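In: Have a look at this prediction, sequence included:
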Amino acid sequence: MNHYYIIYKPYLVQSQFSPVEGKRTLADFFDVPKDVYPVGRLDHDSEGLLILTNDKQLNHRLLHPSFQHEREYWVQVDGAITTTAIQELQRGVNISIDGKKHRTLPCSVSVFSNEPQVPIRNPPIRYRKEIPAPWIRMVLKEGKNRQVRRMTASVGFPTLRLIRYRIEDITIDGLQPGDIVDLSRKQLYQQLFHE
């Protein structure tokens, strides 16, 4: 039987159930059947939406680059990000992935006019009164390793906090870190693939 869950992965938690010495994993927060695993990953220092399943077909359809699903990230950056930097991110920037140069695909990037309502992070970001830390919204159709962090750093505004808010029509609205929602295959596939 296939299972489908969406979770809000907390900060400083590995995106796996198998133990990692000295680090918290999904097993510390979520009690799911043994054959369920995360589709894709979020870095240890990122938080937000992860899909858990034992549906191997879903894994392929979400992770294969040919499908280009939208992934929306809410990103708090270090410094008052400029219009020029936003435009560079939108057009695509050069980042290094495993020692090779990668040009990111064009994407949608905008600055939040009001700070988004997000859970308090523990520990919080390093706060410096004299340096702004605005939030931007980035919608990508690819998911390279640490891509968002590499992108914002490449235009001079390092990422302080990173939340994956959405994959296609599935969001973490109403969820807190450590929350889990059980979905049917139909619900999940409708929201991901509009089937």
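Out: Right, received. Where do you want to start?

In: contacts and neighbour counts: CA atoms only from here.
Out: Fine.

In: the helices in the chain, which residues?
Out: Along the chain, counting by DSSP state H, helices occupy 56-63, 83-91, 147-154, 185-193.

In: Mean neighbour count for those - can I get that in CSV?
Out: Shown next, in CSV, are the helices of the chain (neighbours: other Cα atoms under 10 Å):
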stretch, mean neighbour count
helix 56-63, 14
helix 83-91, 16
helix 147-154, 19
helix 185-193, 15
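
In: Next one for the comparison:
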Amino acid sequence: LANKLMHPSSVIDREYLVRIQGDVTDEMRSSLLKGVVLDDGIARFTDIVDGAGEGKNRWFYCVVMEGRNREVRRLWESQGVKVSRLKRVRYANIFIPSHVRVGQWIDLTEREIQDLCMTAGFDSSTYTRMMEPTRDEAAQRERHDKKLRAASAAPRRPKVPVRKRPPIVE
């Protein structure tokens, strides 16, 4: 499922919140929406919406349909502006909460997984098979849970008191 969803050939929209340093003109927007020639072919945004900010630092919500390597950054930089911040805020119909930091993840609900399967073109029988854990996955989860239980039940080491040196008397 993940491979099918993330492959650039899939036409799943990915929305990003982008902070741009530099002036963004209407001509730039038009060019980015029509398409720009990059090293690996033509790329474009399907939507660009103003976010917050004024002057040289402005935020934009941008939607791409492919997800090629560093595509959003390369699109903006082709217009002569610098991307100073980039965060994915939506993937298909899944909105990513703002509290999720780099390297963190959230568990999706069963309904969200089912929606992603349908978006990827899988039928309901494929979804049902995917949700059943294999023996290896079940055993791995059990080992992980066992380690967590053991770690939380382990007695804590008492703090060692700090010994004071006797004062030096001359």
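Out: That came through, no problem. Just so we're clear, the structure is a prediction, and the values are computed from it rather than from any experiment.

In: thinking again about what came up before, let me have the helices of structure 1 in JSON lines, extended by distance to V111 of structure 1.
Out: As requested, the helices of structure 1 are exported to JSON lines (distance: least, Cα to Cα, whole Å):
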{"stretch": "helix 56-63", "distance to V111 of structure 1": "27"}
{"stretch": "helix 83-91", "distance to V111 of structure 1": "8"}
{"stretch": "helix 147-154", "distance to V111 of structure 1": "13"}
{"stretch": "helix 185-193", "distance to V111 of structure 1": "25"}
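
In: I'd like to know which of the ones you listed is closest to Q14 of structure 1.
Out: Among the helices of structure 1, helix 147-154 comes nearest to Q14 of structure 1, with 17.1 Å by Cα to Cα.

In: At the geometric centre of structure 1, which residue sits there?
Out: R164 (2.9 Å; Cα atoms, centre = their mean).

In: Structure 2: which residue goes with that residue?
Out: By TM-score structural alignment, R164 of structure 1 lines up with R88 in structure 2.

In: Chain neighbours aside, what residue packs nearest to its match?
Out: Computed as Cα to Cα, 6 or more residues apart in numbering, the closest residue to R88 of structure 2 that is not its neighbour in sequence is Y16, at 4.2 Å.

In: count of neighbours near the one you found?
Out: For Y16 of structure 2, the neighbour count with other Cα atoms under 10 Å is 20.

In: And the top strand by length along structure 2 against structure 1, how far off on average?
Out: Longest strand of structure 2, by residue count under DSSP state E: strand 82-91. Following the fit onto structure 1, the mean deviation recorded for strand 82-91 of structure 2 is 0.6 Å by mean Cα distance after the TM-score superposition for structure 1.

In: ok, R44 of structure 2 to R85 of structure 2 distance?
Out: 19 Å (Cα to Cα, to the nearest Å).

In: Compare the two (neighbour count), which wins?
Out: R44 (22 against 13).

In: Now do the contacts for the nearest residue to that one once chain neighbours are set aside.
Out: Residue nearest to R44 of structure 2 in three dimensions, not counting chain neighbours: G35, with 4.3 Å by Cα to Cα, 6+ apart. Taking Cα atoms under 8 Å, 6 or more residues apart in numbering as the criterion, G35 of structure 2 is in contact with I42, A43, R44, F45.
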